[in-house]
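Enquirer: the following comprises the amino acid sequence and a computationally predicted model.
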Amino acid sequence: MDRIELELYLNDMLDIGRFKDYCPNGLQVEGRRRVDKIATGVTASLAFLEAAAQWGADAVLVHHGYFWRNETSPITGRKYRRLKQLFDNEMSLFAYHLPLDDHPEVGNNAQLGARLGLIGDSRFGPDGLGWITTLPMPITLAHFAAQVEQTLARAPMILGDLDTELRRIAWCTGGAQNYFEAAIDAGADVYLTGEISEPTTHIALESGVAFLAAGHHATERYGVQALGAHLSERFDVEHLFIDIDNPV
């Protein structure tokens, strides 16, 4: 397909104009005009780009791209090596941050929820990125933590009594630990996200609401895969998800 057609389709599908983000969403680096092979990944690291180039990708599509707010401007060192890999192989870089978290079908939160058997019945947080649902039957924190570990192949860090019964489960992928208090205000019994910060322990202890940190990377692997699969079906392009493991 045509690169410009792909850009317009993605920008419209993910409704990028609605978001005030920390980085530009959309086409970040221009490559060849014809796109037949799209590699997806969580982060546009050098290892990911090298693997995508070896596969023969015409474009790469990620959640974490480049040109973040307050990032230094000089194209040197690590930034130079990454961009050189794109230029040398004429690969386009598409990146979607908050729009990919938010999308109701292929978004990170929608996809993580689906893998855990959770269907959000409402949103929370200042920008509505967090999802929350009420279970038909209560489960223990131990049961939910085991389900998260089995699904993500990653043992989460757990704050809370494992025998606690849960009815309201809230989640938001990635580095969304600052949504914890918003989840509490929304009535959550447990909040699942990717990362944890020092204040999180005190909030959990003082509120009695459980907290699970299952990894920024691990919780955000699924949206970009779903988006790549969608593009492959709709436009008959080849798609490959490349997972560069990250323990964080």
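Expert: Perfect, I can see it now. Numbering: from 1, shown residues only.
Enquirer: C-alpha from now on. contacts and neighbour counts both.
Expert: Will do.
Enquirer: which parts of stretch 59-69 are buried?
Expert: Within stretch 59-69, the residues scored as buried using 16 or more other C-alpha atoms under 10 Å are 59-66.
Enquirer: which helix or strand lies directly C-terminal to the longest strand anywhere in the chain?
Expert: Taking DSSP state E as the criterion, the chain has its longest strand at strand 130-140. Remark: after strand 130-140, the chain's next helix or strand is helix 141-152, criterion DSSP states H and E.
Enquirer: which residues does that following helix contact?
Expert: Contact with helix 141-152 is made by 115-116, 154-156, 158, 160-166, 190, 210, 212, 214, 218-219, as judged by C-alpha atoms under 8 Å, 6 or more residues apart in numbering.
Enquirer: next, the buried residues of it.
Expert: Neighbour-count burial for helix 141-152, counted by 16+ other C-alpha under 10 Å, picks out 141-142, 144-145, 147-148, 152.
Enquirer: ok now that helix, how far from the chain's centre?
Expert: When distances are taken as C-alpha atoms, centre = their mean, to the nearest Å, helix 141-152 is centred 19 Å away from the chain's centroid.
Enquirer: what segments of the chain are strands?
Expert: Using DSSP E, strands in the chain cover 26-29, 37-43, 59-64, 92-95, 122-124, 130-140, 157-159, 165-171, 190-193, 210-213, 238-241.
Enquirer: burial of Glu206, as a residue count?
Expert: By other C-alpha atoms under 10 Å, 9 other residues sit near Glu206.
Enquirer: and for the one 5 residues further on?
Expert: Residues lying near Phe211 (other C-alpha under 10 Å) number 28.
Enquirer: also the one 3 residues further on?
Expert: Other residues near Ala214 come to 27 when the count uses other C-alpha under 10 Å.
Enquirer: list the contacts of Val106.
Expert: 100, 223-224, 226-227.
Enquirer: go again using 6 Å as the cut-off
Expert: Val106 makes contact with 223, 226-227, according to C-alpha atoms under 6 Å, 6 or more residues apart in numbering.
Enquirer: next one for the comparison:
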Amino acid sequence: MGITNFELLNFLNSVLTPEKVKDFCPNGLQVQGKTKITKIVMGVTASQALIDNAVEVGADAIIVHHGYFWKGESPCLTGMKKKRISTLLEHDINLYAYHLPLDIHPELGNNAQLAKLLGITNITPLQEANSQCVVMKGNFPEAITPETLCQKINHTLDKVPLHEPSSKPKIKTVAWCTGGGQNYIEQVATENIDAFITGEVSEQTIHVAREMNIHFFAAGHHATERYGAKALGEYIQRSLSIDTVFIDIFNPA
């Protein structure tokens, strides 16, 4: 049993529809390896540690959220990038990467998986007319205290969030964007939403939260984006009967 690397590419593209998204990197097969694929490693970032783990377990392909060839970075294959790609080529491992398509997929995506884990319901894009919007909004079935949401994030993601409080004693409505979505806070706050959850925080984010009176939670870029790749791997295994394994490389950021 197995699948060819281009059959897997076609399957992934049919599920994640990268052609619908304007992204910061190429989505799909970034580094071509062996033709036949019987074992896949799933991960968040195509770091050297993940590649080395894939070599150790005998993977034919790696599928990640954060791959290579980002806009604005040097195209030269030197240093760290040269070592990563050399390892892939030496062991004939295919590398697939899906960035925004894996954030926004309505069932398998990072946003959808985070909502499921936190118990958020009535989910719609923040910009309801834009199905490709990377920020989602919804609500909790019952209003909860900010302290309860902190505990829920910590328990669920194994990450103590940074919380900038507002004057609102309870949280009912919530918006979220996994990863580095802190720049959307002002747009969220203008809709009078009680809280905004994302992965990262910038210096100006705190001032916006204070001045626009919205609870802000930074729960970690890696911590909020572990679950899309894991869900996609489980879906591949169910759909194609291909052995997949999710490998979580610890990252406190």
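Expert: That came through, no problem. Since this is a predicted model, take the numbers as computed values, not measurements.
Enquirer: TM-score of the superposition?
Expert: TM-score for the superposed pair, counting by TM-score structural alignment, normalised by the length of the first structure: 0.97. Supporting figures: 248 aligned residues with a C-alpha RMSD of 1.3 Å.
Enquirer: show me what Ala195 of the second structure aligns to in the first structure.
Expert: Structural correspondence for Ala195 of the second structure with respect to the first structure (TM-score structural alignment): Val190.
Enquirer: now do the closest residue to His239 of the first structure other than its chain neighbours against Leu93 of the first structure, distance only.
Expert: Nearest residue to His239 of the first structure in three dimensions, chain neighbours excluded: Ile38, at 4.9 Å (C-alpha to C-alpha, 6 or more residues apart in numbering). Applying C-alpha to C-alpha, to the nearest Å, the value for Ile38 of the first structure to Leu93 of the first structure is 10 Å.
Enquirer: Ala59 of the first structure now?
Expert: When Ala59 of the first structure is compared with Leu93 of the first structure (using C-alpha to C-alpha), they lie 6 Å apart.
Enquirer: distance from the longest helix seen in the first structure to the second structure after superposition?
Expert: Among the segments of the first structure that qualify as a helix by DSSP state H, the longest is helix 222-235. Helix 222-235 of the first structure differs from its equivalent in the second structure by a mean of 0.5 Å after superposition (mean C-alpha distance after the TM-score superposition for the first structure).
Enquirer: and that helix, what's buried?
Expert: 222-229, 231-232.
Enquirer: distance from the chain centre to it, please.
Expert: Centroid separation between helix 222-235 of the first structure and its chain, computed with C-alpha atoms, centre = their mean, is 14 Å.
Enquirer: angle of it against strand 59-64?
Expert: Relative orientation of helix 222-235 of the first structure and strand 59-64, computed by axes from the mean of the first three to the mean of the last three C-alpha atoms, to 10 degrees: 150 degrees.
Enquirer: any idea what Asp88 of the first structure aligns with in the second structure?
Expert: In the second structure, Asp88 of the first structure lines up with Glu90, judged by TM-score structural alignment.
Enquirer: what's the burial count for its match?
Expert: Applying other C-alpha under 10 Å, we find 10 residues neighbouring Glu90 of the second structure.
Enquirer: sorry, back to before: start and end residues in the second structure for the longest strand of the first structure, please.
Expert: Using TM-score structural alignment, strand 130-140 of the first structure pairs with 135-145 in the second structure.
Enquirer: what's the matching stretch in contact with?
Expert: Contacts to stretch 135-145 of the second structure, defined as C-alpha under 6 Å, 6+ apart, come from residues 120-126, 170-177.
Enquirer: same question for stretch 37-55 of the second structure.
Expert: In this structure, residues lying in contact with stretch 37-55 of the second structure by C-alpha under 6 Å, 6+ apart are 2-4, 59-67, 84, 226, 229, 242-247.
Enquirer: ok, stretch 159-179 of the second structure next?
Expert: By C-alpha under 6 Å, 6+ apart, the residues outside stretch 159-179 of the second structure that reach it are 111, 135-140, 143-145, 154, 193-199, 213-219, 221, 224.
Enquirer: and the residue nearest the centre of the first structure, how far from Asp236 of the first structure?
Expert: Compute the mean C-alpha point of the first structure, and by C-alpha atoms, centre = their mean the closest residue is Glu220, 3.1 Å away. For Glu220 of the first structure, the distance to Asp236 of the first structure equals 25 Å [C-alpha to C-alpha].
Enquirer: please apply the same query to Gln225 of the first structure.
Expert: Gln225 of the first structure is 16 Å from Asp236 of the first structure, by C-alpha to C-alpha.
Enquirer: and if you look at Gly113 of the first structure?
Expert: Distance, Gly113 of the first structure to Asp236 of the first structure, using C-alpha to C-alpha: 27 Å.
Enquirer: these two: which has the busier surroundings?
Expert: Legend: neighbour count by other C-alpha under 10 Å for Gly113 of the first structure and Asp236, higher for Gly113 (21 against 13).
Enquirer: aligned against the second structure, show me the partner of the more buried one.
Expert: Per TM-score structural alignment, Gly113 of the first structure is aligned with Ala115.
Enquirer: just give the closest residue to that match, not the sequence neighbours.
Expert: Distances taken as C-alpha to C-alpha, 6+ apart place Thr121 nearest to Ala115 of the second structure, at 7.5 Å, with adjacent residues excluded.
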